[in-house]
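how would this look folded up:
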Amino acid sequence: MFASVNAFIEEYRMESQSTQKLLDALTDESLKQPVAPGYRTLGHVAWHLVHDDAGMVQRTGLRFSAPPADAEPPRSAAAIARAYRETTASLLEAAAAWGDDKLTEVNDMFGQQWPNGLTLYLFIKHEIHHRGQLTVLMRQAGVPVAGVYGPSKTEWEAMGVPAPTK
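Down below sits the predicted model:
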């Protein structure tokens, strides 16, 4: 749980930059890659990071610009990446105007009462979870994956270092 708005801003700025790197690497064709037959596509998972995450945070009372929750995913990878960049910038700007006292306020979240500091913490964890899904789908779609917490296999190989296999 976050006890200061600045701690959230620093953490989310770092995590959103990693997500943005992945979204920027997507291609229009890769958006069609399904998780499995009858499941979401890579495009739906990527779009989920733009609008559904925003809806979770907006339940805290934090107001910022984001696409409507019922908006269909764009068919353009660049449009998804741009929408994420704009939503993230708007969220960070709105959070900067909050005081730390807002983090202890409690709001209904999925039928439970969560302090805003917890919601922001879990919001970031939720994004990390879906970012992991993105990387698997990107590999399945043949899109190079950028490293997030260290080099990816492709990046290790570009450095001339064999990627760990075990």
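
Only C-alpha atoms from now on, for both contacts and neighbour counts.
Will do.

roughly how far is stretch 2-13 from the heart of the chain?
Using CA atoms, centre = their mean, to the nearest Å, the mean C-alpha position of stretch 2-13 is found 15 Å from that of the whole chain.

buried ones in the strand or helix carrying residue 7?
Following DSSP states H and E, one finds residue 7 within helix 5-25. Neighbour-count burial for helix 5-25, counted by 16 or more other CA atoms under 10 Å, picks out 5, 8-9, 12, 15-16, 18-20, 22-25.

Let me see the ranges of the strands in the protein.
Secondary structure of the chain by DSSP state E: the strands cover 106-109, 112-115.

follow-up on the earlier one: can you give me the offset of the helix holding residue 7 from its chain's centre?
How far helix 5-25 lies from its chain's middle: 8 Å, per CA atoms, centre = their mean.

now swap in stretch 131-144 and tell me
Taking mean C-alpha positions (CA atoms, centre = their mean), stretch 131-144 and its chain are 14 Å apart.

Would you confirm that residue 119 contacts residue 54?
No: taking contacts as CA atoms under 8 Å, residue 119 lies outside contact range of residue 54: 11.5 Å.

sorry, back to before: nearest to residue 136, of the strands of the chain?
strand 106-109 (28.9 Å; CA to CA).

Which strands or helices does that closest one pack on?
strand 112-115, helix 116-140 (3 or more CA pairs under 8 Å, 6 or more residues apart in numbering; DSSP states H and E).

how about this one, so we can line them up?
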Amino acid sequence: MFRTVKDFIEDYKVESQGTQKLLDLLTDESLTQSIEEGRRPLGRLAWHLIHDDSGMLRRIGLDFKAPATHAEPPQSAAVIAATYRETAASILEAASQWSDEKLLESHNLFGLEWQNGVTLSKFIKHEVHHRGQLTMLMRQAGLPVAGVYGPSKEEWEQMGMTAPK
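Reported below is the predicted structural model:
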């Protein structure tokens, strides 16, 4: 749970930069990659990271610019990456308008009473969860993967080292 807006902003800056690094590596051709028939393809998963389709942030009163909830994902990886960049910046700007006291307010989300500080934490964890899925689909699509919490296999190789197994 976040107890200060500053802590959320600092954490989300780092996490959204990690997500942005991955989105910037997508190609138009990779957007149709899915783990199996009938599962969310890479493009739809990437788009899911951009809009607040669960309404999590909007339900707690955070007002930010994002594509419409049910907007179809673009067929352009560059558009997806640019839209994420804009949305993440808008979330950070909107959060910066909040006071720390706002984090103590509670709202019913998914049948549970969560303080806003809890919701912001779960929002970030939701993104990290889907970012993991994104990296797996990127690997299946033959794309390089950027390291988020440390070097990726490709980044180890760029340093002239072998990635740990």
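
quick check, nearest of the buried residues of helix 5-25 of structure 1 to residue 150 of structure 1?
residue 18 (10.8 Å).

which residues does the closest one contact?
When contacts are counted by CA atoms under 8 Å, 6 or more residues apart in numbering, residue 18 of structure 1 touches residue 148.

10 Å - rerun?
Residue 18 of structure 1 makes contacts with 12, 128, 131, 146-149, as judged by CA atoms under 10 Å, 6 or more residues apart in numbering.

Ranking by neighbours, what's the top pick from these?
Counting neighbours by other CA atoms under 10 Å, residue 131 leads the contacts of residue 18 of structure 1 with 23 neighbours.

Just tell me what it corresponds to in structure 2.
In structure 2, the residue equivalent to residue 131 of structure 1 is residue 131, according to TM-score structural alignment.

So its match is in contact with residue 22, correct?
Yes: with contact defined as CA atoms under 10 Å, residue 131 of structure 2 reaches residue 22; the gap is 8.2 Å.

Need the residues touching each of those two.
Common neighbours of residue 131 of structure 2 and residue 22 (CA under 10 Å, 6+ apart) are 46, 148.

Turn the contacts of residue 18 of structure 1 into CSV, columns for distance to residue 157 of structure 1.
Shown next, in CSV, are these (distance: CA to CA, whole Å):
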residue, distance to residue 157 of structure 1
12, 29
128, 25
131, 22
146, 12
147, 12
148, 16
149, 16
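
Pull the most distant pair out of those residues.
12 and 146 (18.1 Å).

what's the spacing between residue 76 of structure 2 and residue 22 of structure 2?
15 Å (CA to CA, to the nearest Å).

nope, residue 91 of structure 2 is what I was after
Using CA to CA, residue 91 of structure 2 is found at 19 Å from residue 22 of structure 2.

and if you look at residue 73 of structure 2?
17 Å.

likewise residue 150 of structure 2?
13 Å.

and if you look at residue 130 of structure 2?
For residue 130 of structure 2 relative to residue 22 of structure 2 (CA to CA), the value is 12 Å.

Give me the common contacts of the two.
Common neighbours of residue 130 of structure 2 and residue 22 (CA under 10 Å, 6+ apart) are residue 46.

one step back: adding distance to residue 47 of structure 1 as columns, could you present the buried residues of helix 5-25 of structure 1 in TSV?
Formatted as TSV, the buried residues of helix 5-25 of structure 1 follow (distance: CA to CA, whole Å):
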residue	distance to residue 47 of structure 1
5	26
8	22
9	22
12	18
15	17
16	14
18	16
19	12
20	12
22	12
23	10
24	13
25	14
